[in-house]
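Sharing a model prediction with you, sequence too.
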Amino acid sequence: MECPNCGTAVLVNDKFCEECGTSLTAVGCEKCGAQPEAIDEEGFCSVCGFRKEVQRLEIIIDSRLAGVSDRGLRHHRNEDYLTLQTVNSNTHILIVCDGVSSSSNPHLAAQTASESASTALIAAIKQQENPESAIKSAVAAALSSLCNIPYTKSINSEPASTTIVAAIVQENIATIGWLGDSRAYWISDNNSQQLTKDHSWLSEVVAAGEMTQAQAKQSPQANAITRWLGADAIDDAIPSIINFTIPSSGYLLLCSDGLWNYTPQPQQLANLIQQTSHTNAITISRSLVEFARHSGGHDNITVALLSL
């Protein structure tokens, strides 16, 4: 058996998951004990208003396209989200969002942005919009949805915000757009590379020659992002976009920093994938998430993978 919350293996007679504490005997609402019929279509309990948050999400489109988003070991909830779609046999969509923890409702921001962007991308593709324009339209749609999330302004709270990295893959071209430090990589036997450049304080001061990477990592600002998707960043919510020609067989990997903080170099990711000795996208995605958990799991971890 597996814990329905975090996926950890549990014994048949266990009453609680030793990993995350989730009750394995609760029915309906896990907070007040209401029966299953008290839970509405959106997952809210009609008795106490509690809604179980998604701590681990797995999406399997087929053997080539899949992904996993996991809470990790240190955070109390998962503030990442992913969306995957195959529009037709030659067109695939991958989106990873990482909610900004200092903002209001970062988990809702990530889910809302991911789902809104996916819906907009599908519509744009069906209307034969070019991929770069489709990415821009999708990010704009995601921003509009984020701005509709209720927010009470205060000194210690910011509007719902998230990073985003989104890819459209058509034939042998991947068009990738992003805001923040969620990344896209190309992984293959002899040509692994990072495709995106972080919108982060660390990345920018190193690129400007103001500090070495080792020096920048020691700064309190090391993890600060300089661009994101949110109502407080409307003027900067124009994604960076690249077109990548897929050179051979390999993997397009999108991920949040919960993974790449442990494996920043493309070859490290390539080595991990090679060690799985599998080509199935969900098996590889799970193995990468488990690697991050076993490495400390300090952040939420999200992996989206397309085998090509």
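Sure thing, it's come through. Residues are numbered from 1 along each chain as shown.

From now on I want contacts and neighbour counts done on CA atoms only, so please keep to that.
Fine.

Would you map the strands across the stretch 151-300 of the chain?
With DSSP state E, counting those that start in this stretch, the ranges of strands along the stretch 151-300 of the chain come out as 161-170, 173-179, 183-187, 193-194, 229-230, 240-245, 251-255.

Could you say which helix or strand holds the nearest residue to I122 once chain neighbours are set aside?
Residue nearest to I122 in three dimensions, not counting chain neighbours: V87, with 6.9 Å by C-alpha to C-alpha, 6 or more residues apart in numbering. Following DSSP states H and E, one finds V87 within strand 80-88.

adding another structure so you can compare the two:
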Amino acid sequence: MVRTCPSCEERVATGDVYCERCGHRVAAGLAGPPAPPAVPAPRDAAAADRGAGTDQGESTTAGTEVHTGPMPAVDPCTWCGAAVSAGYCNECGMSQPGDRDHVEVRAETAAGVSDRGLRHHRNEDAMAVLTSDDPAPVVVAVVCDGVSTSPHPEEAAHVAAETGAAVLADGLAAGSGPREATEAALAQAASAVAELAETEQAAPACTYVSAVVPADGGAITVGWVGDSRAYWLAGSPSATPSAVLTRDDSWSEAMVAMRVMTPAEARASAYAHALTAWLGADNAAGASGHVATVTPAGPGALVLCTDGLWNYFPDPGALCAAAPGAAADPLGAAQAYVRRALDAGGRDNITVVVIAVPGPQDGPGDDVRGSGGNAG
């Protein structure tokens, strides 16, 4: 039986609580689609609408944030005039417009853009970009994607991005190594999101990807949970080839890794975007996440993004072609990526952070997969 929204008759997925088109509440429960027993119970992130944020840690400089979306709505409801609470109308259930529909962040050699897309009534992605000179010049960035089948996913993404970036910057300033700081940031972000839960069955959730990039070149450290990604984009023919630096915590990725399905078969499955790990009180087993360190040879750019972008441009080569020369103009590249995703359909929120990466001072580069593993 096909489920439809009672307000606008848009088709909705089994686990959706709110209509992705109009924001009307369509179900009282939070149950997602059943998962095959071979992998942890997934959270359906196929159509997640997602809040964008930035924060400032000690001894850091936060990116300059420019809001270009509408100002937040206040009572009464924009749609029917009734009272509003927690961003939704008490009578018609419609989501209220927010002030984070389009946000841009600039911070020296890095920039980010977050946009709600064309189908959703609010932006539930989040990003944070910080720079620090203590003890050495470095760029810290975090991108998060709220899970639409959880309550208040925008809060989860916003809290995770702010917490992760602040803990990363503070840890580096206190003398922690990038890997140690990344592990600590993942743990603190997971705890912060878990604390938002009223019960385990009503737990806000989000994905998470972070990066520590030395401003003078050298090893890049990335950490992640879920299916938000980090890409290395080569800036010259002599640089390390472009590659995906993360591996999705998703049902489709698990099926391919176990050789149960081919990549094409997994992508065609109804479970293709179901998450097997996320930040949230209902998935503590996946909260430790993963950390990888890479040292690319030659200049280029590091791109952190949500699936609102990579669904349209999943391959590194496609990202390179969508915004050539990203390292030379991070803000222009981030803006171009969002425009390309909107032109391709804009079915999801879109968030992308681009960080310019200079070539190493000396020595050959490592394989871009580098050294990785669980953070815990």
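Perfect, thanks for sending it. Not measured: the values here are computed from a predicted model.

For the two chains, what TM-score is obtained?
Remark: TM-score between the superposed chains equals 0.80 [TM-score structural alignment, normalised by the length of structure 1]; 264 aligned residues with a C-alpha RMSD of 2.2 Å.

In structure 2, what range does the next helix or strand after the strand holding V87 of structure 1 match?
Next helix or strand after strand 80-88 of structure 1 toward the C-terminus (DSSP H and E): strand 91-99. Using TM-score structural alignment, strand 91-99 of structure 1 lines up with residues 138-146 of structure 2.

Same check on stretch 135-144 of structure 1?
Against structure 2, stretch 135-144 of structure 1 falls on residues 182-191 (TM-score structural alignment).

and the angle from the strand holding V87 of structure 1 to strand 161-170?
20 degrees (axes from the mean of the first three to the mean of the last three C-alpha atoms, to 10 degrees).

thought A274 of structure 2 was touching T149?
No: counting by C-alpha atoms under 8 Å, A274 of structure 2 stays clear of T149, with 10.8 Å between them.

Comparing these two, which residue is more hemmed in?
T149 (28 against 25; other C-alpha atoms under 10 Å).

Specify the local secondary structure of that one.
Each residue gets one of three states, and T149 of structure 2 gets coil by DSSP: H, G, I helix; E, B strand; the rest coil.

Spatially central residue for structure 1, please.
Nearest to the mean C-alpha position of structure 1, counting by C-alpha atoms, centre = their mean, stands V96 at 3.3 Å.

For that one, which residues are in contact?
80-83, 114, 164-166, 182, 254-256, 302-304 (C-alpha atoms under 8 Å, 6 or more residues apart in numbering).

hmm, 10 Å instead?
Counting by C-alpha atoms under 10 Å, 6 or more residues apart in numbering, V96 of structure 1 makes contact with 67, 69, 80-84, 110-111, 113-114, 162-167, 178, 182-184, 254-256, 302-304.

what's the distance between it and L259 of structure 1?
12 Å (C-alpha to C-alpha, to the nearest Å).

Between the two, which contacts overlap?
182-183, 302-303.

Neighbour-wise, which one of those residues leads?
T302 (35 neighbours).

Just to check, that one is in contact with F291?
No: at 11.8 Å, T302 of structure 1 and F291 do not qualify as touching, with contact defined as C-alpha atoms under 10 Å.

okay, and the common contacts of those two?
The contact lists of T302 of structure 1 and F291 share 259, 285, where a contact means C-alpha under 10 Å, 6+ apart.

Going by distance to H75 of structure 1, which of the shared contacts of V96 and L259 of structure 1 wins?
Nearest to H75 of structure 1 among those: T302, at 13.6 Å, using C-alpha to C-alpha.

what residue of structure 2 takes the place of the closest one?
Under the alignment by TM-score structural alignment, T302 of structure 1 pairs with T351 in structure 2.

in what helix or strand does its match lie?
T351 of structure 2 belongs to strand 350-357, assigned by DSSP H and E.

what is the orientation angle of that strand with strand 206-214?
Going by the same axes, to 10 degrees, strand 350-357 of structure 2 makes 10 degrees with strand 206-214.
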